[in-house]
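my questions concern the predicted model and sequence given below.
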Amino acid sequence: MQNYLAASTYIDFNHPDVAAKAAALAEGATSPLEVARRCFEFVRDEIHHSVDYKRNPVTCKASDVLRHGTGYCYAKSHLLAALLRANGIPAGLCYQRLTVGADGAPYCLHGLNAVHLPQFGWYRIDARGNKPGVNARFSPPTEALAFAVRPPMERDLPEIWAEPLPVVVHALETYSTYDQVLANLPDVALPG
């Protein structure tokens, strides 16, 4: 579990701004479940999704997401993991492989989180931000993610990562505007 509680380059909850926001979100909470819900709702509702709001700059580190108030789903998941870890709640990163358009290729990764809750174990949450057609919620033990996968080519990737995938970091650190990232969304090949 230690890997899911650690600070790192991208999940930098040791940054003073992230630590202060994490403490503010936990203030007066009576359980880890309440803290997790508050952190989730803050990132989902108060941090703008870069494409939905057509916002720059492109962010990757949790502290940059918080400072600029914007990020792609991947960056928002870095901030959520940081806020949870700062409060002693294990959190990891998860990915789905989704179609970019209505159906079929091309595909891209979608970033979300898993949080370890004492009552439920690992529980996936998706703070990308709601909009028409997207209604992600914090309602354990039932998952309420932003997107349902449509097999066979869309997939929930089963891993819970302690750190972001290199392909995600590459996309967020290579391109300087939200539309450049949108034109170069990260993806992974599926086995078989």
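Sure, I can see it.

CA only for contacts and neighbour counts going forward, please
OK.

ok, which stretches of the protein are helices?
Using DSSP state H, the helices of the chain run over 16-26, 32-46, 50-53, 62-68, 73-86, 166-174, 178-182.

ok, structure two:
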Amino acid sequence: MMLTPVTADESAYLAADEAVDHTHPLVRETAARLSARTDGDLAAYARAAYEFVRDAIPHSADVDDWRLTWRASDVLAQRVGICHAKSHALVALLRAEGIPAGFCYQKLNVLHGLIALRLPGARRWVRQDARGNKPGVNAQFSLDREQLAFSVWPEKGECDYPVLYAEPHPVVLRALRQARDRAHLWHLLDTAL
């Protein structure tokens, strides 16, 4: 899928903000630990960060955890999050090591969050989905071809949004902050974008 960045300023895809707090000590420590295993190879680091978020931080619905996290450092500290929160954590880890990354979305039965990254020197952005695998979901890291958690079904009204955001979409952040619990969050995200 071809993505359209919201800005041509690549530095926006390296910035820290309230949700992508990649200057937080826990984010920096986690990034350093993952980086130490990859000998400065940014592609290997991107894969390690992806697999860490996908596998070590469960999707809250998969483990029936009702806590709602949204800030990257909180996702890493509490080791739980929905797809959007896990995306915030992955983008923070990538940006912490100088890899431009942003946010993209799919309209499924609710709004699904994933990320895209562009390794330095690469010509295109590549989407990655760190939602977490389970029976029927087999997302994998790839710089060559996408293997996301979900395929969209246009006949069901689903779609891939082609926009790459430098910051989490404000509607998503508002929903994550305002939701009383996961059921309320699904309702808020159902009407998003």
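On my side now, so go ahead. Quick caveat, the model's predicted, so the values are computed rather than measured.

next, the TM-score between them, please.
The TM-score (TM-score structural alignment, normalised by the length of the first structure) is 0.89; 181 aligned residues with a CA RMSD of 1.4 Å.

of the helices of the first structure, which stretch is the most buried?
The highest mean neighbour count among the helices of the first structure, using mean count of other CA atoms under 10 Å, belongs to helix 73-86: a mean of 31.

what span of the second structure is it aligned with?
Per TM-score structural alignment, the counterpart of helix 73-86 of the first structure in the second structure is residues 83-96.

what's the answer for stretch 161-179 of the first structure, then?
The aligned range for stretch 161-179 of the first structure is 165-183, by TM-score structural alignment.

what's that stretch in contact with?
5-7, 12-13, 17, 19-20, 66-70, 84, 88, 101-104, 185, 188-189, 192-193 (CA atoms under 8 Å, 6 or more residues apart in numbering).

please apply the same query to stretch 128-148 of the second structure.
Contacts for stretch 128-148 of the second structure (CA under 8 Å, 6+ apart): 47, 50-51, 53-55, 57-59, 62, 82-83, 86-87, 90, 113-117, 126-127, 149-150.

now do the contacts for the most centrally placed residue in the second structure.
With distances taken as CA atoms, centre = their mean, residue 87 lies nearest the centre of the second structure, 1.7 Å away. By CA under 8 Å, 6+ apart, the contact set of residue 87 of the second structure is 103, 113-115, 129-131.

hmm, 10 Å instead?
20, 50, 53-54, 70-72, 75, 81, 93, 101-104, 113-116, 128-131, 168 (CA atoms under 10 Å, 6 or more residues apart in numbering).

likewise residue 96 of the first structure?
Residues near residue 96 of the first structure by CA under 10 Å, 6+ apart: 108-112, 147-149, 154-158, 187.

ok, residue 98 of the second structure next?
Residue 98 of the second structure neighbours (CA under 10 Å, 6+ apart): 11, 13-15, 42, 92, 119-120.

quick one: which of those is nearest residue 109 of the second structure?
Minimum distance to residue 109 of the second structure across these is 26.7 Å, recorded for residue 92 (CA to CA).

give the contact list for that closest one.
Residues counted as contacts of residue 92 of the second structure (CA under 10 Å, 6+ apart) are 14-17, 19-24, 27-28, 31, 49, 71-73, 86, 98-102.

same check, this time on residue 19 of the second structure
69-74, 85, 88-89, 91-92, 167-168, 173.

same question for residue 75 of the second structure.
Contacts of residue 75 of the second structure (CA under 10 Å, 6+ apart): 27, 53, 57-58, 68-69, 81-82, 85-90.

distance to residue 35 of the second structure added to these, as TSV?
Below are those laid out as TSV (distance: CA to CA, whole Å):
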residue	distance to residue 35 of the second structure
27	12
53	14
57	18
58	21
68	28
69	24
81	23
82	25
85	22
86	19
87	19
88	18
89	15
90	14
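
before we move on, back to that, got JSON lines for the helices of the first structure, with distance to residue 136 of the first structure too?
Shown next, in JSON lines, are the helices of the first structure (distance: least, CA to CA, whole Å):
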{"stretch": "helix 16-26", "distance to residue 136 of the first structure": "20"}
{"stretch": "helix 32-46", "distance to residue 136 of the first structure": "8"}
{"stretch": "helix 50-53", "distance to residue 136 of the first structure": "15"}
{"stretch": "helix 62-68", "distance to residue 136 of the first structure": "20"}
{"stretch": "helix 73-86", "distance to residue 136 of the first structure": "12"}
{"stretch": "helix 166-174", "distance to residue 136 of the first structure": "22"}
{"stretch": "helix 178-182", "distance to residue 136 of the first structure": "21"}
